[in-house]
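Please find the sequence and the predicted model below.
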Amino acid sequence: MKSLVLFLMMTAALGWAQEETQNGVTLTITLENVLNAQGDILAALHTQDTFMKGPGVANYKSVAQKGQMTFTFSNVTPGTYGVSVLHDLNQNMRMDYQSNGMPTEPYGMSGNDMSMGPPSFDAISFEVGTGDQEIAIRF
C-alpha cells in the first residue's frame, strides 16, 4: 500500500513538473554583427527589477562565433522584458571600460537603442505574449 501511495505521489509530481516546464514561450534572439570569435557571448533576459543590477531572470553564455549567432530563452512567462548582450572579449565575465567610462567591448540591447549614456529599461523593453517570439540585436 505504501508503494502504491508513493507511486501515485511521484506520478502526480512528475505530471505537475511536466506541466510546469511547458508553460511560457520561447524567445529566440538573433545576434547580428559579431565581429570575431574571440571570447564569449554573455546575454541576460531582464525584468525592470533586474535590469542593470546583475544577472537577469535567465542568462546565456557561449563561445563567440563571428557573424550571426542565435540562442533562446525558454519558458518565458508573459510580461515586459529587455535583453542585454555583451561580447566578453577577455572572458572576465564583466564589461570593461576605458578610463573615460566608455565600454571597450561590444554590447547590444533589445530595441537596438544606441543613444549616449546608460540605457533605460523603457528604451530596451518589449512585451512577451503567449506565442513564441524572435528579436534581433545588433552590436
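Thanks, I have it. Residues are numbered from 1 along each chain as shown.

contacts, neighbours, all on C-alpha from now
Noted.

what about the helices in the protein?
2-21, 121-124 (DSSP state H).

for those, which one ends up most surrounded?
helix 121-124 (a mean of 17; mean count of other Cα atoms under 10 Å).

Mind giving me the packing neighbours of that one?
If contacts are counted by 3 or more Cα pairs under 8 Å, 6 or more residues apart in numbering; DSSP states H and E, helix 121-124 sits against strand 79-88.

what does the strand it packs on rub up against?
34, 39-48, 51, 64, 94-95, 105-110, 121, 124-129 (Cα atoms under 8 Å, 6 or more residues apart in numbering).

Pull out the buried residues from these.
Neighbour counting over the contacts of strand 79-88 (16 or more other Cα atoms under 10 Å) leaves 34, 39-47, 51, 64, 95, 105-110, 121, 124-126, 128 as the buried ones.

picking that back up, could you export the helices of the chain as JSON lines, including distance to Asn59?
Below are the helices of the chain laid out as JSON lines (distance: least, Cα to Cα, whole Å):
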{"stretch": "helix 2-21", "distance to Asn59": "17"}
{"stretch": "helix 121-124", "distance to Asn59": "17"}
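
here's the one I want to compare it with:
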Amino acid sequence: MKAAWSGRGWAVAGLAALALAGGTATASAQKACEGKPDETRLHITVKGVRAAAGELTITIYPDDAARFLSPRGRIARIRVPAAKPVTTGCVAVPAPGNYAAAVYHDEDGDRKFGRSMVGLPTEGYGFSNDAPATLGLPTLEQARFAARVGDNKLTIHLKY
C-alpha cells in the first residue's frame, strides 16, 4: 500500500502541470466555449467552490495514459473566475471520444497549485468522475469520460 501522497503524489509534476500558463476565459466568454470551434463541447460545472476568489483552472486530457496529468499532455485548458459555490466553464474538444479533466482552484491567483511543505494540497482540486485522490493521483481510467458530438455536461466536486 502506498503512503499518503507518495509515488505519483502531489509533489510530482502531475498537479504542478495544472498550473502551467494556458488560455484565459473572461466572465463574458464563459457563455461561449473556449478553444477551436468544434461540434463537441464540454460544459463543466465545478461544485463546492469555497470562495469567490482567484480562478479555476480546468484542463482537458486526451485518452492517453502517458499524457494524463503530464506537464505537456493537455489538449485544452481554460481559466474562469471563481464563483461560490458553483463555477462553470465550457471548452471545445477536437472530436467525440474519451477524455479526462482536472481542475484546481487557484485562490491566490498565482497560477500555481498550492501545496504545503510536505506536498499536501492547500487549494481545492478535483477530477472528472470525481476520481479519488486519497492515496495519490487518480488514474486515467478513473477519470475517463465519453464525449459525444454536441453539448456534454460534466460535474466535478472540489476537495479542499
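Cool, got the structure. Please read all numbers here as calculations on a predicted model, not as lab measurements.

Now the TM-score, please.
With the length set by TM-score structural alignment, normalised by the length of the first structure, the two chains reach a TM-score of 0.77; 119 aligned residues with a Cα RMSD of 1.8 Å.

related to what we said a few turns ago, compare the helices of the first structure and give me the one nearest Ile135 of the first structure.
Proximity to Ile135 of the first structure (Cα to Cα) singles out helix 121-124 among the helices of the first structure, at 11.6 Å.

what comes up buried for stretch 67-87 of the second structure?
Buried residues in stretch 67-87 of the second structure (16+ other Cα under 10 Å): 67-70, 73-74, 76-83, 86-87.

chain center to it, what's the gap?
4 Å (Cα atoms, centre = their mean, to the nearest Å).

gap between the two ends of it?
26 Å (Cα to Cα, to the nearest Å).

Stretch 79-99 of the first structure too?
Span of stretch 79-99 of the first structure from end to end, Cα to Cα: 37 Å.

ok, now stretch 72-81 of the second structure?
Counting by Cα to Cα, the terminal residues of stretch 72-81 of the second structure are separated by 23 Å.

Please apply the same query to stretch 71-86 of the second structure.
So stretch 71-86 of the second structure: terminal residues 27 Å apart, Cα to Cα.

same thing with stretch 90-108 of the second structure?
Stretch 90-108 of the second structure has an end-to-end distance of 22 Å (criterion: Cα to Cα).

any idea how far it is from the chain center?
Counting by Cα atoms, centre = their mean, stretch 90-108 of the second structure comes out at 5 Å from the chain centroid.

For it, buried residues please.
Neighbour count says stretch 90-108 of the second structure has 90-93, 96, 99-107 buried, by 16+ other Cα under 10 Å.

surely Ile124 of the first structure meets Ser115?
No - in this structure Ile124 of the first structure lies outside contact range of Ser115 using Cα atoms under 8 Å: 11.2 Å.

Strands along the first structure, start to end?
25-34, 40-46, 58-63, 67-76, 79-88, 107-109, 126-128, 133-138 (DSSP state E).

would you list those strands in CSV and tack on distance to Trp16 of the first structure?
Output for those, formatted as CSV (distance: least, Cα to Cα, whole Å):
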stretch, distance to Trp16 of the first structure
strand 25-34, 18
strand 40-46, 25
strand 58-63, 22
strand 67-76, 15
strand 79-88, 23
strand 107-109, 35
strand 126-128, 24
strand 133-138, 25
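
and of those, who's closest to Thr11 of the first structure?
Proximity to Thr11 of the first structure (Cα to Cα) singles out strand 67-76 among those, at 22.1 Å.

how much does the closest one deviate in direction from helix 2-21?
Interaxial angle of strand 67-76 of the first structure relative to helix 2-21 (axes from the mean of the first three to the mean of the last three Cα atoms, to 10 degrees): 130 degrees.

once aligned to the second structure, how far is strand 67-76 of the first structure on average?
By mean Cα distance after the TM-score superposition for the first structure, the fitted strand 67-76 of the first structure averages 1.8 Å away from its aligned residues in the second structure.
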